[in-house]
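Student: Give the three-dimensional model of this entry:
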Amino acid sequence: MPRKTAALVTAGLTGAAALTAGLLALAAPAGAASLPCNLTSNGSTTSATCYSGSSYTWRLVADCSDVSDPRNPSHVTTLYGDWHTGDGTETLTCGSGLRANGHLEAA
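Tutor: Predicted coordinates:
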């Protein structure tokens, strides 16, 4: 194989290997970060049900906001649920007159 052709083939294989490694690096965190859970918030209550059947560790977090002035809502407190591994359900309720905005944390 002529030297120029060999250099191009080597460069092409090196580029393909780098691209494959980059795609694998991007795919791993995205898959690890997505938990198979249903998350709902309704007024002062938020809940999560996770049904992964695997060993994800997660907890529900509720940011409680006073929305008595809709133009200027203010954060009052944050509630943290228990850590769960695998399947489970958690519900958190903010105080009266507060709106719950729930999200999940993963460990």
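Student: hey, let's count contacts and neighbours off CA atoms from now on
Tutor: Noted.
Student: Contacts for stretch 88-99, please.
Tutor: Defining contact as Cα atoms under 8 Å, 6 or more residues apart in numbering, one finds that stretch 88-99 is touched by 42-51, 59-62, 64-68, 79-82, 100.
Student: Would you do the same for the sequence below? I want to compare the two.
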Amino acid sequence: MRVKSLLALAACSASAVGILLTAPAAQAASLPCGLGSDGGSATATCWSGSSYTWRLVVDCNDVSNVKWPVTVKTLYSPWHKGDGTEALSCGGALRALAHLEAHS
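Tutor: Down below sits the predicted model:
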């Protein structure tokens, strides 16, 4: 290839990468679910006949050093299809940080 062609290809690739990096992140689907945590435990409840398969995921964090919390373990509930409630507890002095994983 000629030098001009290589430079044009490199510029085009750089532009494409710039577009990918500056594009807004895709919005997560809104699930008809409630999610909450209280200290060392977390709960999730999904309703309205949701067609999603979901599970509760809880990171159990040691927050004894507020500046540097450390995830000690991660707990996973079984997968649920549609409506349901799930609760997980970290135990000890660990703080629960919960989120949902889902797929259709």
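Student: what residues are up against the aligned partner of residue 51 of the first structure in the second structure?
Tutor: Mapped onto the second structure by TM-score structural alignment, residue 51 of the first structure lines up with residue 47. By Cα under 8 Å, 6+ apart, residue 47 of the second structure lies in contact with 32-33, 82-84.
Student: any idea how far residue 47 of the second structure lies from residue 75 of the second structure?
Tutor: Between residue 47 of the second structure and residue 75 of the second structure the computed distance is 22 Å (Cα to Cα, to the nearest Å).
Student: try residue 100 of the second structure
Tutor: 12 Å.
Student: Please produce a PyMOL select command covering the buried subset of the contacts of residue 47 of the second structure.
Tutor: Remark: buried members of the contacts of residue 47 of the second structure, expressed as a PyMOL selection using 16 or more other Cα atoms under 10 Å:
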select buried, resi 33+82+83+84
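Student: which of the contacts of residue 47 of the second structure lies closest to residue 5 of the second structure?
Tutor: Nearest to residue 5 of the second structure out of the contacts of residue 47 of the second structure is residue 32 (Cα to Cα; 52.0 Å).
Student: The closest one contacts residue 46, doesn't it?
Tutor: Yes: the criterion here is Cα atoms under 8 Å, and residue 32 of the second structure meets it with residue 46 at 5.7 Å.
Student: what about the match of residue 51 of the first structure, distance to residue 70 of the second structure?
Tutor: 33 Å.
Student: Which among the contacts of stretch 88-99 of the first structure count as buried?
Tutor: Judged by 16+ other Cα under 10 Å, buried ones among these: 44-50, 59-62, 64-66, 81, 100.
Student: Run through the residues that contact the corresponding residue of the second structure for residue 35 of the first structure.
Tutor: Using TM-score structural alignment as the criterion, residue 35 of the first structure maps onto residue 31 of the second structure. Applying Cα under 8 Å, 6+ apart, we find residue 31 of the second structure in contact with 46, 50, 52.
Student: Can you show me which of these carry over to the first structure?
Tutor: Retained in the first structure (both residues aligned by TM-score structural alignment, their matches' Cα atoms under 8 Å) from the contacts of residue 31 of the second structure: 46, 52.
Student: Turn the contacts of residue 31 of the second structure into CSV, including secondary structure and distance to residue 92 of the second structure.
Tutor: Shown next, in CSV, are these (DSSP: H, G, I helix; E, B strand; the rest coil; distance: Cα to Cα, whole Å):
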residue, secondary structure, distance to residue 92 of the second structure
46, strand, 27
50, coil, 34
52, coil, 32
